[in-house]
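Trainee: model this:
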Amino acid sequence: MGIAETYTRGRQFAITRPGSVLLALVGVVLLFDLVAGLATGRHSFSGIGSLVWDGLMRGLVIGLAGIGLSMTYSILNFANFAHGDYITAGAFSGWATTYLVAGFGRADVGALLLVGAGGSVFGGTLGIGVTTTPVAVVAGILVAGIATVALALFVDRTTFRPIRDADGITLLITSVGVAFALRYLMQFVFGSSVRGTTSQPPAIPLYLVDGAVRIDAHDVALVVVAGGLMLGVHLLLQMTKLGKAMRAMADNEDLAQITGIPTERVVRAVWVIGGGLTGMAGYMFILWKGTLGFNDGWLLLLLIFAAVILGGIGSIYGAIVGGLAIGLTASVSIIWIPSAFARAAAFFVMIVLLLVKPEGLFSGRSTA
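Mentor: Got it, this is the predicted structure:
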């Protein structure tokens, strides 16, 4: 290939795909600045490593919670804005269980079930953590998943199922109403205060060139739980009859009904699987960050939507990869911009990538 032909192809690519060229240029500039900062001491390997690790942890939570949202869209054809409050509901139910198990006999049962509302009891005082109260944490994870499944099925039966044949806008607006009802019900029951939930976990230093990245037991727990659940979803989709039925219904619901697939059973499975993953994601998010508030899920919801859209609406694998991308962007971007704009940076990256690849990273609407 001659120089002239290479130039011609490059020029045509720049004209037809200006977004790709702009994205590449921005990436080169940021990479150059990062390398220059490391060389001059403006940035440190340990500092960047800590941001990357924080982004991975945040991305695992977003990706795990995004699976349920992606399932809802691909099977039921609507964006469920109540999903963020399912996260919070799972977190509160799971942490109420953890507090009760860890603090039974040491504090008032009512205060424990309300997760220390009003400062009546603190997770740090109870010594709650993966290494200190493992039984309480495991019980909390399980109850978070089960309680969110029950909530999702109840809301579907009483609210979504009667209008399931309506258009997506009707279902979306209904889900917004459900979200507000759940959020302020939780605020009424548990209070509006943000409370600490765990004691300081022991940290394992991962040494780099100029320092160490500190990885604690709660980080490890998040990696194990989220990774195991994601692997389980993959095996379910690819190796079971239910997974094949879900993929078939996502591709063509009418054809799935004609071929005898029990669509109502598939819908229930979506709420069970999606609700369970969402509730456990909410619990693990609180375990990782160490504080709990009534609007945590709502604040996380926009990042989950960004991840699902970036990965390709309806793609479960896309939701996972999109979650990791959004989490890393939100954390690492503070190298170049003030931390207050980290969320905006995540959405900016989503927009730029969609300009380059409008169908999303995993291209299209499919449970796989």
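
Trainee: going forward, measure contacts and count neighbours with C-alpha atoms only.
Mentor: OK.

Trainee: So for the protein, which residue is the most central one in space?
Mentor: Centroid-nearest residue in the chain: Ile62, 1.7 Å away (criterion: Cα atoms, centre = their mean).

Trainee: That one and Val135, how far apart?
Mentor: For Ile62, the distance to Val135 equals 25 Å [Cα to Cα, to the nearest Å].

Trainee: do the same with Arg106
Mentor: Using Cα to Cα, Arg106 is found at 16 Å from Val135.

Trainee: Among these two, which residue is more densely surrounded?
Mentor: Val135 (14 against 11; other Cα atoms under 10 Å).

Trainee: Please settle this for me: is that one part of a strand?
Mentor: No. Read with DSSP: H, G, I helix; E, B strand; the rest coil, Val135 is helix and lies in no strand.

Trainee: residues contacting it?
Mentor: Residues near Val135 by Cα atoms under 8 Å, 6 or more residues apart in numbering: Val101.

Trainee: can you rerun that using 10 Å?
Mentor: Thr98, Val101, Ala102, Gly129 (Cα atoms under 10 Å, 6 or more residues apart in numbering).

Trainee: Then Thr197?
Mentor: 95, 98-99, 115-116, 121-129, 286-292.

Trainee: Tell me how far stretch 238-248 lies from the chain's centre.
Mentor: Taking Cα atoms, centre = their mean, to the nearest Å, one finds stretch 238-248 lying 23 Å from the centre of the chain it belongs to.

Trainee: go on, stretch 118-136?
Mentor: 24 Å.

Trainee: In it, which residues are buried?
Mentor: Val121, Phe122, Gly123, Leu126, Gly127, Ile128, Gly129, Val130, Thr132, Thr133, Ala136 (16 or more other Cα atoms under 10 Å).

Trainee: Proceed likewise with the subsequent sequence, for comparison:
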Amino acid sequence: MDVSDTIARGKEQLRMQPLLLLAVLAVVVLTIDLIARLAGVEVPLSNGRSFGGALSMSRFGGLVWNGIIVGLIFGLAGIGLSMTYSILNFANFSHGDLVTTGAFTGWGTSLLLAGWGIGDLGHLLLVRPGSGANPNEIGASIVQAPLSIIVGVIVAAVATVLVAVAIDRIVYKPMRDRGGIALLIASIGAALALRYVIQFVYGGRNRGVTSTQEVTTPIAGFSVNMHEATLVIVAGGLMLGMHFMLQRTKLGKAMRAMADNKDLALVTGIPTERVVTATWVLGGALAGVAGYLYVLERGTIEFNLGWFLLLFIFAAVILGGIGSIYGAIAGGFVIGLVHEVSLIWIPSDFNAAAAFLIMILVLLYRPQGIFGGVTTA
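Mentor: Reported below is the predicted structural model:
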């Protein structure tokens, strides 16, 4: 097929699908408007509004950077959700509350280490449920107490793995042969139970946890937010580690084989139950770390933060191609960038809608997602 045939086919698709045409036109108009804003060009329109306007490169760069940070969170948490679907074939709605589990257990440990001798132990371990030492007095930050942050990340991963494996053994394993719908409904029940256990133990109050003192550090003439830098390093390292594990280890090959054909994997001697356990271990660890890093960057924590993030995580996984970890990462970046960059044109109350609109368009015209197909690779 030559170039003219491809162009003709594209024109035919646009003519037959007006919604796609509108989406393409919207992208073109927004791109032109963005260029005009960056160039400082403003064109008045007949309705009293204007096209273009002033947009500094620093603000645009800040929005893109925020999108990358948010995308890393969505992508990291989405890997575990995608793995669960590809190997166990059900959408795990308790995944968001595993994110919350990692956030609270990790930060309870970090506050305890950073604030040892400063605040009441119960106040620190339960992540400041009431009045007491404030975050700046405790000093939990990567600059003031780096060891507490490192240990917090590890504890967040381990604690979430224990909870995820326990839920699998108690709830999902006895139901594994009943189909995806039964498991999905069970996961909703597990999510509600876990969420309100967290609320009972830690309280329902939104509270600050990270110190705001000396978080920004000058490096090579630039002011670098060390919490964001830590997030990028940890999340990026874990994503590279997952790639290496899937492509270079026996466990990764076994997981890819199970994702392709579970029955054939069982016949060929792959220990499927061990692979399932490994899926929960890896997925739970990544979810817990994602929750911890989200709070590290955000600075505050609440019992339903994972529930609020779950829709974005699902959107990232669906956009990238449910079942593909690389799709989850790519989808996370797309959702994160749209979520933040859309603030140029719309108020912050509506930027979530822009991210979900992108997901809907992908579902309409490429249901298999960016990386299309159910595969862990």
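
Trainee: hmm, back to that, mark which of the buried residues of stretch 118-136 of structure 1 are part of helices, please.
Mentor: Gly123, Leu126, Ala136 (DSSP state H).

Trainee: quick one: the strands in structure 2?
Mentor: 42-44, 50-52, 207-208, 216-219, 222-225, 300-301 (DSSP state E).

Trainee: Grab the nearest non-local neighbour of the equivalent of Asp251 of structure 1 over in structure 2.
Mentor: In structure 2, the residue matched to Asp251 of structure 1 (TM-score structural alignment) is Asp260. Nearest non-adjacent residue to Asp260 of structure 2, counting by Cα to Cα, 6 or more residues apart in numbering: Thr375, 6.5 Å away.

Trainee: what's the neighbour count on the aligned residue in structure 1 for the one you found?
Mentor: Thr375 of structure 2 maps onto Ser366 in structure 1, with residues paired by TM-score structural alignment. Residues lying near Ser366 of structure 1 (other Cα under 10 Å) number 24.

Trainee: again, but for Tyr283 of structure 1
Mentor: The number of residues near Tyr283 of structure 1, taken as other Cα under 10 Å, comes to 30.

Trainee: can you check the one 10 residues further on too?
Mentor: Gly293 of structure 1 sits with 19 neighbouring residues when counted by other Cα under 10 Å.

Trainee: cool, Leu34 of structure 1 as well?
Mentor: The number of residues near Leu34 of structure 1, taken as other Cα under 10 Å, comes to 18.

Trainee: Could I get the full set of helices for the stretch 201-350 of structure 2?
Mentor: 226-248, 250-260, 262-267, 272-298, 305-320, 325-341 (DSSP state H, counting those that start in this stretch).

Trainee: and what of the stretch 51-200 of structure 2?
Mentor: According to DSSP H, counting those that start in this stretch, the helices that the stretch 51-200 of structure 2 contains are 57-88, 95-114, 121-125, 135-138, 146-167, 180-202.

Trainee: Leu309 of structure 2: which of those is closest?
Mentor: Distance to Leu309 of structure 2, taken as Cα to Cα, is lowest for helix 95-114 among the helices of the stretch 51-200 of structure 2, at 6.6 Å.

Trainee: List the buried residues in that closest one.
Mentor: Here helix 95-114 of structure 2 shows 95-114 as buried, counting by 16+ other Cα under 10 Å.

Trainee: Then stretch 306-321 of structure 2?
Mentor: 306-307, 309-321.

Trainee: hmm, back to that, how far away is the aligned partner of the residue nearest to the centre of structure 1 in structure 2 from Asn136 of structure 2?
Mentor: In structure 2, Ile62 of structure 1 lines up with Phe74, judged by TM-score structural alignment. Phe74 of structure 2 is 28 Å from Asn136 of structure 2, where distance means Cα to Cα.

Trainee: got it, and Ala353 of structure 2?
Mentor: In terms of Cα to Cα, Ala353 of structure 2 sits 35 Å off from Asn136 of structure 2.

Trainee: Just to check, Gly47 of structure 1 is in contact with Ser331?
Mentor: No. In this structure Gly47 of structure 1 lies outside contact range of Ser331 using Cα atoms under 10 Å: 11.3 Å.
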